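In: What follows is a predicted protein model with its sequence.
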Amino acid sequence: MAVEFRLLGSIEAYVDERPLDIGPARQRSLLAALLADPNRPVSADQLVERVWGDHAPHRARETLRTYLSRLRQALAVTGEVSIGRRAGGYVLTLDPGIVDLHHFHQLLAMARSTGDGTAAMDLFDQALALWRGEPFAQLDTPWSRAARTEAENERTRAELDRTDLLLRHGRHHELPAALWAQTAERPLDERLAGQLMLALYRNGRQADALDRYQDIRTRLAEELGADPSPPLQRLHQQILTADPALAPPTITPAATSSPIPRQLPAPPQLFTGRAHELRALTAALDEPAAPGDRMPISAIGGTGGIGKTWLALHWAHQQAERFPDGQLYVNLRGFAPGTQPVSPTTAVRGFLDALGVVPTAIPADPDAQAALYRSLVAGKRMLVVLDNAASSSQVIPLLPGDSTCAVLITSRNKLTSLVVTHGARLILLDVLGHTEARDLLMRHLGADRLATEPEVAHDLLRCCGGLPLALGIVAARVAAHPGLPLSMFAQELVDHSTRLDALDAGEADLSVRAVFSWSYEALETDAADLLGLLSLVPGPDISLSAAASLAALPLARAGAMLRRLDTAHLVQQHLPGRYRMHDLIRAYAAEQAHRSLAEATRVAALRRLVDFYVHTAYAGDRLQQQHREPISLDVPVDGCRPEPLADQAAALSWFEAEHACLLAAHRLADDQRWDTSVWQLAWALRTFHRRRGHGHEDLALWQVGLVAAERLGDLAVQIQAHRFLGSTWSELGRHDDAHHHLEHALALAEHTGDTTAEAHIHMALGWVEKARGATRPAADHLTRAAQLYRTLVNPVWEADALTTAGWFHAEAGRYDEALTECEDALRIYRKHDEPEGEADTLSSLGYIAHHTGRYTAALELYEQARVLFQGLGYSSNEADTLDRLGHTQVALDRPDQARRSWRQALSLYQAQQRDTDAERVQEQLAELDTP
């Protein structure tokens, strides 16, 4: 049984080349702490320090024992690795050679001791190939940082020793590109500078070698106040004088052939879906090309883990026969951890090697190398796959110059400049749909495994959010434990606090957290901070204006940063000016926000966001209902910029777009105990909720709003909360509950002398008593409301009492009284420009006309009311008016018109979840269709 442990990158374990599940991040950290000192006791205190550093939990030793127990169980399958206890601590017993860190040191020792240059080069290459990224990845304690630094220093020494070996064996032509990249990382390394100078000199680039000396000489003086070392000064003098001692050793180039390059990595075995994208890629090839046309270039973009490389390789293998002259492939490592992106010069050099160019025939100048590459592929039918590109500038030097070739690029960034400059086609990947995601999971696990726990399988799919990487990780973990039920894995995923831990198969490229980190670390600090703040937003998405207030940024600056995040596929502009984030990216970004942003910063941002919604919603409500009595708001907090709304139509559109976010902001305000914002948001949404028939949502807001008002001890707000709760309960048919709240509100209003509230409450009680069949009390309440409104000298409110009385009289069959009251109310509403009251009254007049046999007049009145209700966004009353309109159309023997009206009413009732009304209209439609 082959066992392998990896520390030179993410912490991983393998048995017979299959990943071993070694648990969550802290447990893997403990394993790394033991692997660093195999076969030697490590005390419990040392382990705690290595795993947690200065942030050890209160019961660290107990947690440590739990992790040790789990690791023993996980390692038991190896049959050769065990954790024991000795006097000095815990001991991990194993062959050090199966740990990549120790194997790395063994290979280096062998390379440095052998006298065979070829064997030494092979050993150095084997040792350096063990590195997969930053060692001890994801650990951040003083011990891990020290261990990481030690390992990276040894790697640097190994690279320098390997370079010396290449120079001694006349392979200087292989070095400049790689040495330039290393020099960019370590500009003050004098040994590295000397190697680069010698390699450049031997490649005929004496001027470049001398420039490199002057560069490091200047840097040493400015940053360290020192001169170059004597060996580097001697080398500089030798280059100046063209010392024969610097000449390369004589070598005989080996004969080479010119093979057809077939560089594509193996295709993904379980590729699923993406039919539309595959057709788009093929269509780019099939378009007829006139002489001189540009080559087909397709750029696949999407977030990390979305399946860009899988799609590219699947398609490339499907179409391989169309490229008989070969396929070139390079991983440009635009987002690879712990490494710099591959430079175009290095990539071109790799292509020249693949095309069979002997090293001695490769020119030293990078531009000449690129020209040679384009010459070699000119006229050939070749596919060039540029995987994991960081930017357009990294890609453009690698494009062939001939339209006979095709280029396929993948990147986490939208390479939009390629569209402008080279006519590239962007193919942006979204998550898999439910069916495709289920098919992918089923191909991994088998239909029978999913069928045994269908509800659990649904949870797995929901938590993975259609991200192919997440689905693959879940499948890998499940496959590694065939005896465990799916529910065990689902529990980890459903819990938001452990979801990212559950989506970690122990390898860097099989960890959602690690893959997202590569995109995150490529961001500028301000963009990363904005992403962290966006992850805290409670709603399903966010507008540009809201994001600007969240981050306390000018609108233009916020827009630029959101475009940057959208380009990096970390957020998605799914509607114009609105941005959303995948749930898993949100979870990762939230972790980063809690790590990098102080709590005060996070709270202040959310406070600005809630203020944005409160103030914009309030302004929108004032546009919708100008005769409603206002409330007093404090000025917005610093950095909050409420969105200006131009008119009533703009306000209605804003409420529609932001409704889910407003409800989420209300929950956030309640969670934070921002009680004033809690009731003010409920108040500002009241008109919209009434007009749109969102009774249940309004009820929920005011139930919380009442609690907030009681915490504040504000009687005026408590009156409003009880009043609105009563009205909403009445609209939902719960008249006893409505009566309870309204009577409570009336008692408080009378106690505080709030005449306006008294009048409104009497109006509401009139509706409740009428619904309960208490005609006399209903009339008394309306009379009292009218009296109070007259004392307040508010004609619109007085008209409200008139039109309500008119409706009550109309339903009672007292049409003459009803007609007089409604016509008086209509004149007041029109005089004071109150369209909602006008629409209500027109609908009542339509009802009166219908029931007095004036059907044509009723049609006209109902239609006027419907148009007004529709313009106000008052879908609740629009539905009622359409229902009544249908009855009038039936009376006029116009069944087709009635059918259309009732179908529209039915659709609105269903959208508002008014089930009783919907059933009634369905019965009316059925009767209409019955002969």
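Out: Sure thing, it's come through.
In: When you work out contacts or count neighbours from here on, use the C-alpha atoms and nothing else.
Out: Fine.
In: Burial check on Gly532, number of neighbours?
Out: The tally of other residues near Gly532 (other Cα atoms under 10 Å) stands at 25.
In: where's it relative to Arg586, distance?
Out: Distance, Gly532 to Arg586, using Cα to Cα, to the nearest Å: 8 Å.
In: The helix or strand where Ala347 lies packs against which elements?
Out: Element membership of Ala347, judged by DSSP states H and E, is helix 344-354. On a contact count with 3 or more Cα pairs under 8 Å, 6 or more residues apart in numbering; DSSP states H and E, helix 344-354 meets helix 176-185, strand 327-331, helix 366-377.
In: so which of these is the most packed in?
Out: Among the helices and strands packed on helix 344-354, strand 327-331 has the highest mean neighbour count (mean count of other Cα atoms under 10 Å), at a mean of 20.
In: who touches it?
Out: By Cα atoms under 8 Å, 6 or more residues apart in numbering, the list of residues contacting strand 327-331 from outside reads 261-265, 320, 342, 347, 351, 354, 382-389.
In: Whichever of these end up buried, select them in PyMOL.
Out: Remark: buried members of those, expressed as a PyMOL selection using 16 or more other Cα atoms under 10 Å:
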select buried, resi 261+264+320+342+347+351+354+382+383+384+385+386+387+388+389
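In: Which of the contacts of strand 327-331 fall within helices?
Out: Taking DSSP state H as the definition of helices, these contribute Ala347, Phe351, Ala354.
In: a markdown table for these, including distance to Arg903?
Out: Converted to a markdown table, the ones in helices among the contacts of strand 327-331 look like this (distance: Cα to Cα, whole Å):
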| residue | distance to Arg903 |
| --- | --- |
| Ala347 | 64 |
| Phe351 | 66 |
| Ala354 | 68 |
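In: hold the first one in mind and look at this next one:
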Amino acid sequence: MFRVLGPLEVHSPGGDRVELGARKPTALLTTLLLQANAWVSAERLIAAIWPERDAPQSADRNLKTYVWRIRKVLPGRVESRHGAYRIVVAKGELDTDVFRDLVAQADREHGQSAVDIYTRALVLWRGTPFEEVTTDEAFAAASRLGELRRHAQESLARSLIASGRRAEAITLLRGLTADEPLRESTWASLVLALHADGRRAEALACYQQARTVLVDELGVEPGAELAAAQQQVLTGAPVLTAVNTLPRDLPDFVGRDRELPALLAACTDRRLVLVTGMAGVGKTALAVHVAHRLAESYPDGRLFVSLRDNGVPVGAAEALRRLLVSLGVAPRDVPDALADRVARWRAALSGRRVLVVLDDAEDESEVLPLLPGGEGCGVVVTGNVAIDGAAIVPLKLMPDRDATDLFTAIAGPRDPSAVLDVVHSCGNLPLAIRVAAARLIQRPLWTVSDLADRLRDPHGRDEELHRNGRSVRARFEPAYHRLPPAHRRLFDLLASAPERIDAPTAAALAHVRRPEAARMLDRLADEHLLTESAPGRFTMHPLVRDLARVTVSPEVVPLRGAS
């Protein structure tokens, strides 16, 4: 183990300390560790060993002697080529690498888990990194590590608050503000820690102390983060402490090689992103998967709220109540009026970097009150809703390869041709594939071919594709019931239509004019009950067609009108 986060120390695999001897070999080893596993020129090494004066004429010979001494105590570690040397360091052997990895891991956690990992990272520090070397390169590396250390300390404080250990967080932050009184982010964290501990007067006094330091030393007023912390105290808004209410990420998430990077990029470039697509196509799964991936970009929290309870809209007011409670607002303190809830919600997120996932939206009136007011937050909305200024990531059916991979990820390796039959009977719809794979697991005596046979028949398919007492087919019913009566009538008639549908076909079925039929088909496509395969040409997903067969009744007759 090589320890450079303080005076250089080297320990053997058994834990014994390796004695390095004189200062110059130590400076040589430190310089090599600055660029572990990379070649370092002899000129740079000589400049690091003799920084205050010109190197002696014997510098090259002395350098070889120092390399020999290091090789003697660290056999097999230092390699050489003409005019350069490098030290070989395995993963986990250099404390700077371990520190960076632990901080990155802690950034993805929250609560007590984050506290434990940040603590493990910070105890690696024993002093100034690379202190044996005074080169610009060493100073720059030490500065970068110091900045990461301060990030870890402030993040540890926030995690302590989230774990209910506010007194420890306040003690830590007071020490940090004393060490670096011009660092506004630390003052802001201390103000919020005092506020979270119910010490409002002390929090405001802390803000005034920070303001005095900044004005006296730099001649500037507090920046946005510190000002937002003061405002949060004044308004009584709750302290946001890296809350994570995301559902678990699916362990068998597969595919989406195009949509996944598109959504990640959209969340980076825009603050509002819509994930659209037909019911069961995996909008929620993708949004949650991406939200977990974006933990480092949104360190202050990741929140999830469903805008539907069993298909029934919860309403913006109730969604805001749930979000505020998840941030720590006592239920009795949630305002009654929608406008007051919106104001409280936006004040709580001011100056923070939080990602909010709004699931299953159908109308912009459900979404607009839930949008944060600041620029640091991101919002991912799933559902087929139009919102001005939002980036859109459309989600399509899975290609065969991804669909079969999903099935086998759940059900295990199976006969490939039979698996392909199953996913085709499911119309390559992820939800249906998941339900079918689970059904096979529930029936261990079945083969995949048995399942495929059951799914070929539309009536049998509906019986097999049930989850929690609800059929996959039923997921399309809300879209069907949103249609006007004339559109529902056309949808019913399409149950017996050819595979490919266009305006002339629809007009003949419904006995309406072609322009009207074209508009009706567009509306069905907007509701994802049809898929536009080419301009003006549509197809109906097999499970959607199953719904049309069920909704059609003997009373359905062609609509009157001219053809």
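Out: Noted; the coordinates are in hand. From a predicted model like this one, the values you see are computed outputs, not experimental measurements.
In: now the counterpart of Leu368 of structure 2 in structure 1, nearest residue through space, not along the chain?
Out: Under the alignment (TM-score structural alignment), Leu368 of structure 2 pairs with Ile396 of structure 1. Excluding its sequence neighbours, the residue lying closest to Ile396 of structure 1 (Cα to Cα, 6 or more residues apart in numbering) is Leu418, at 8.0 Å.
In: where's that neighbour relative to Ser392 of structure 1, distance?
Out: Distance of Leu418 of structure 1 to Ser392 of structure 1, computed by Cα to Cα: 6 Å.
In: so how far does stretch 434-441 of structure 2 sit from its counterpart in structure 1?
Out: Stretch 434-441 of structure 2 differs from its equivalent in structure 1 by a mean of 0.8 Å after superposition (mean Cα distance after the TM-score superposition for structure 1).
In: Quick check, central residue of structure 1?
Out: By Cα atoms, centre = their mean, structure 1 has its centre lying nearest to Met581, at 2.7 Å.
In: which residues does the alignment partner in structure 2 of that one contact?
Out: Matched to structure 2 by TM-score structural alignment, Met581 of structure 1 sits across from Met540. Contacts for Met540 of structure 2 (Cα under 8 Å, 6+ apart) come out as Glu499, Arg500, Leu529, Leu530, Thr531.
In: Assign a three-state SS to Gln573 of structure 1, would you?
Out: At Gln573 of structure 1 the chain is in strand, as set by DSSP: H, G, I helix; E, B strand; the rest coil.
In: scratch that, Ala452 of structure 2 is what I was asking about
Out: Of the three states, Ala452 of structure 2 takes helix according to three-state DSSP.
In: The nearest residue to it once chain neighbours are set aside: helix or strand, and which one exactly?
Out: With sequence-adjacent residues excluded and distances taken as Cα to Cα, 6+ apart, Ala452 of structure 2 is closest to Val422, at 4.9 Å. For Val422 of structure 2, the host element (DSSP H and E) is helix 416-425.
In: so what's the aligned partner of Leu286 of structure 2 in structure 1 up against?
Out: Correspondence of Leu286 of structure 2 to structure 1, assessed by TM-score structural alignment: Leu311. With contact set as Cα under 8 Å, 6+ apart, Leu311 of structure 1 has these partners: Phe271, Arg274, Leu278.
In: Confirm for me that Pro247 of structure 2 is in contact with Val288.
Out: Yes: contact criterion Cα atoms under 8 Å: Pro247 of structure 2 and Val288 qualify, at 7.0 Å.
In: anything in contact with each of these two?
Out: Residues touching both Pro247 of structure 2 and Val288 (Cα under 8 Å, 6+ apart): there are none.
In: Any buried residues in the longest helix seen in structure 2, and which?
Out: What stands out as the longest helix in structure 2, according to DSSP H, is helix 136-162. For helix 136-162 of structure 2, the neighbour count (16+ other Cα under 10 Å) marks 138-139, 142, 145, 149-162 as buried.
In: what's that helix aligned against in structure 1?
Out: Mapping helix 136-162 of structure 2 onto structure 1 (TM-score structural alignment) gives no aligned residues.
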